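> this one's sequence-less:
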């Protein structure tokens, strides 16, 4: 009787667990769906007149009185390391990807030296992206007095947020200077994009009141992981205007609504009147984004996208997933350029030669709906011109995708495109 009862219970228990698993998946899907509405906006105003609106929609504030310096490829680290060495009170460092190597050791040495000098040095690393940081580097920094924390470590307590990664790349020094962009702490980010082993990237160096916004972004995740709140002149000093550039920072990810970076990217596409030039390593736009780009083309907007080809990418699966919608983009009139020689990792968009977005956000579901990101909206024609010059530097070495030739690509290519697109939300 007991064996018979156990034999009957086993399938029943299995069905119960299966039902609970299906229910959990439905709940997770429902939550994600609720945070990912189809965005719509109409406006006849010019983008330079709408900075307060862009900042407000993305839960920030447009801050005037700043300076911006664009830093390209490995030269970024020469400036960053020099400024870390000159820090007097605090260094806050946050990144997604840090791998043991020459660059990782240089960074660990610089941060350790400042901690030994008595500064408050806080280092926040994503637990997945920086799993190869190296035990020696981590121990070195902690022994020197750096406080090192990991975002969403593998733990039963984090099981519900393990897919949520900290993809931001930012540094704040003395609360007075900030760096934001795409650079990672991996040796392939050294050099000048001269070959497949040396990537291209862009970051910006900031001075002025906007530094408080970048510090706030760091504080958000630092406080969430460590419980430590910091305040005072060492981290939030009074900041006077030092230039004439207006900037706002988009990084908030409110519960039950679309994340700020997604709202920002979609809105500016809808506002463009002359041109939209996008540089992004992982370009997998959603249907509503493609429709918005198509509507922009109909308004007479020059829409171009620069990205790595599968031969240059560090993750060809992402490029194939993006390929799945190339035909629709091309039919809409969007021009697509693929760079075959190395990874173009810069995450940049310029609009009408006046406004720019730069930060950590890829143009895909993971960045727009899941990751913690930061993107700066910058109103300054000189910055837009500098970023467009980078586009123009790489474009002649690209292959521009043509609609008729693209439609004739091989069956195997098409199969890979459609297969990897199925996983586009987690790539």
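Happy to help now that I have it. It should be emphasised that the depicted structure is a prediction, and the values quoted were computed from it without experimental measurement. Numbers count the residues shown, from 1 in each chain.
> use CA for all of it now, contacts and neighbours both
Fine.
> which residues in the stretch 101-250 of the chain form helices?
With helices called from DSSP state H, counting those that start in this stretch, the stretch 101-250 of the chain shows them at 102-116, 135-144, 210-226.
> tilt between the first one and helix 135-144?
Spelled out, that is helix 102-116. Relative orientation of helix 102-116 versus helix 135-144 (axes from the mean of the first three to the mean of the last three C-alpha atoms, to 10 degrees): 10 degrees.
> what helices or strands is helix 102-116 leaning on?
Applying 3 or more C-alpha pairs under 8 Å, 6 or more residues apart in numbering; DSSP states H and E, we find helix 102-116 packed against helix 75-85, strand 120-126, helix 135-144.
> which one of those lies closest to residue 242?
helix 75-85 (17.9 Å; C-alpha to C-alpha).
> buried sites along the next helix or strand after the closest one?
Counting by DSSP states H and E, the element after helix 75-85 in chain order, helix or strand, is strand 90-95. For strand 90-95, the neighbour count (16 or more other C-alpha atoms under 10 Å) marks 90, 91, 92, 93, 94, 95 as buried.
> OK, contacts around the second one?
Residues near residue 91 by C-alpha atoms under 8 Å, 6 or more residues apart in numbering: 84, 111, 119, 120, 121, 122, 171, 172, 173, 174.
> and for the third one?
The contact partners of residue 92, by C-alpha under 8 Å, 6+ apart, come to 121, 122, 123, 171, 172, 173, 218.
> next up, a structure to set beside the first:
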């Protein structure tokens, strides 16, 4: 009797999931970017072409700092918060109880006491483990806190869309963008981890901040709040130090149109020498896999740095490994990071182009989440990212096709079962 009830429940849940995916368009034919004569990253019109096809925007600005050490990332965030004179705006996905969250709250409360206007947009799912008293303490100090996309029975499937951005805006002088959450997990405290997580952050300045502030205010308005635009400098002046940056916001993606997916595919199509990608969650859809495979077949040095078995989501790790076969057979090199969780999201194209931010090579970043990526041509970061990749490759286990084929039956079953929920991974 119990077995029958459990089986019926499982079948009901499975059918319900299929129906939800069907009505959200998961099985709709997706755009296939079959483009010819794609401009190379060295072409003058490359950025304009990428911007137009990926719904991105070109703006002047400067990448002033790049950090890949988690302790430094967290320290620089606090330093930026403490430097604020007028305003702080922050949005993120993951926040969990611990020292990092406590340090963050303490810095915000101190600045709010000093008269700094503070607005937070926190993902309601990613921060679900923090108790109400944490937010009450912030609000009591004058910090404005809003939650992104809280569950509603009026539109329950909308809850699948999350805010995956990590953006800190301080005054109108600087912005920090990266992949790290506000959590002790990034310090490498998980079982088996011997080092902090691998993740990155950049500090940017210049007129591009106006666009970033607008993106933040969109989410602020989505949370049902009014926005005061009187204090925003919409006419920020450019300087000789500014370069052209490409901002891809990936807001409200769908199975029919995804800015992040278009961006990733266009990078693969444009590469002429190398395409190095760092993505912890490696679950590219069929069309993206095809584009990556074709790049490798053209002789492009395609390498993917991803998480190893020390993953914060083991089911995603084993699901990802089920897709390795065709990638490895095409000559794509896959490296599984060993010391701890690999959480960086990076792209290095040839010797000329970099991209970083919050987006993964997976269905959630492509079709569900609001993301934020920053790209630049001929950036000073090219050599720094190249060095970071080389160091990470040395700390990783290269995946060999023969070893992958001999993985255990348990791993295959675990991975295949996890892939049943592919569109939500």
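Ah, there it is. In this text, all values refer to a predicted model and were calculated from it rather than measured experimentally.
> hang on, the earlier thing: mind putting the helices of the stretch 101-250 of the first structure into a markdown table with mean neighbour count?
Output for the helices of the stretch 101-250 of the first structure, formatted as a markdown table (neighbours: other C-alpha atoms under 10 Å):
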| stretch | mean neighbour count |
| --- | --- |
| helix 102-116 | 20 |
| helix 135-144 | 17 |
| helix 210-226 | 20 |
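> any chance of the ones you listed in JSON lines, plus distance to residue 418 of the first structure?
Converted to JSON lines, these look like this (distance: least, C-alpha to C-alpha, whole Å):
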{"stretch": "helix 102-116", "distance to residue 418 of the first structure": "37"}
{"stretch": "helix 135-144", "distance to residue 418 of the first structure": "40"}
{"stretch": "helix 210-226", "distance to residue 418 of the first structure": "35"}
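> just so I know, which of those lies nearest residue 292 of the first structure?
Of all the helices of the stretch 101-250 of the first structure, it is helix 210-226 that lies closest to residue 292 of the first structure, at 28.7 Å by C-alpha to C-alpha.
> quick one: contacts for the residue nearest in space to the middle of the second structure?
Using C-alpha atoms, centre = their mean, the residue of the second structure that lies closest to the mean C-alpha position is residue 358, 2.1 Å off. Applying C-alpha under 8 Å, 6+ apart, we find residue 358 of the second structure in contact with 164, 165, 166, 178, 179, 345, 371, 372, 373.
> need the counterpart of it in the first structure.
Counting by TM-score structural alignment, residue 358 of the second structure lines up with residue 360 in the first structure.
> where in the first structure does the helix or strand where residue 412 of the second structure lies fall?
Element membership for residue 412 of the second structure, per DSSP H and E: helix 409-419. Using TM-score structural alignment, helix 409-419 of the second structure corresponds to residues 411-421 of the first structure.
> got a list of contacts for the matching stretch?
Residues outside stretch 411-421 of the first structure that contact it (C-alpha under 8 Å, 6+ apart): 317, 318, 320, 321, 322, 323, 324.
> before we move on, what about stretch 252-270 of the first structure?
Residues outside stretch 252-270 of the first structure that contact it (C-alpha under 8 Å, 6+ apart) are 31, 34-37, 39, 41-43, 47, 54, 57-59, 250-251, 276, 289, 292-293, 295-296, 351, 361, 368-369, 372-375.
> quick one: end-to-end length of it, please.
21 Å (C-alpha to C-alpha, to the nearest Å).
> next, the buried residues of that stretch.
By 16+ other C-alpha under 10 Å, the buried positions in stretch 252-270 of the first structure come out as 252-253, 257-270.
> and the gap between the residue nearest to the match of residue 358 of the second structure when sequence neighbours are not counted and residue 215 of the first structure?
Excluding the flanking residues, the one nearest residue 360 of the first structure by C-alpha to C-alpha, 6 or more residues apart in numbering is residue 182, at 5.1 Å. Relative to residue 215 of the first structure, residue 182 of the first structure is positioned 17 Å away (C-alpha to C-alpha).
> residue 422 of the first structure now?
From residue 422 of the first structure to residue 215 of the first structure the distance is 37 Å (C-alpha to C-alpha).
> and of the helices and strands packed on helix 102-116 of the first structure, who's closest to residue 157 of the first structure?
Comparing these by C-alpha to C-alpha, strand 120-126 comes nearest, at 16.0 Å.
> show residues contacting the closest one.
Under the criterion C-alpha under 8 Å, 6+ apart, residues 89-98, 111, 114-115, 145-153, 165-167, 222 lie in contact with strand 120-126 of the first structure.
> and residue 104 of the second structure, what's its match in the first structure?
So, by TM-score structural alignment, residue 104 of the second structure is matched to residue 107.
> that match contacts residue 81, doesn't it?
Yes: using C-alpha atoms under 8 Å, residue 107 of the first structure makes contact with residue 81 at a distance of 7.2 Å.
> angle of the longest strand along the second structure against helix 208-222?
In the second structure, ranked by residue count with DSSP state E as the criterion, the top strand is strand 57-67. Strand 57-67 of the second structure and helix 208-222 are oriented at 100 degrees to each other (the same axes, to 10 degrees).
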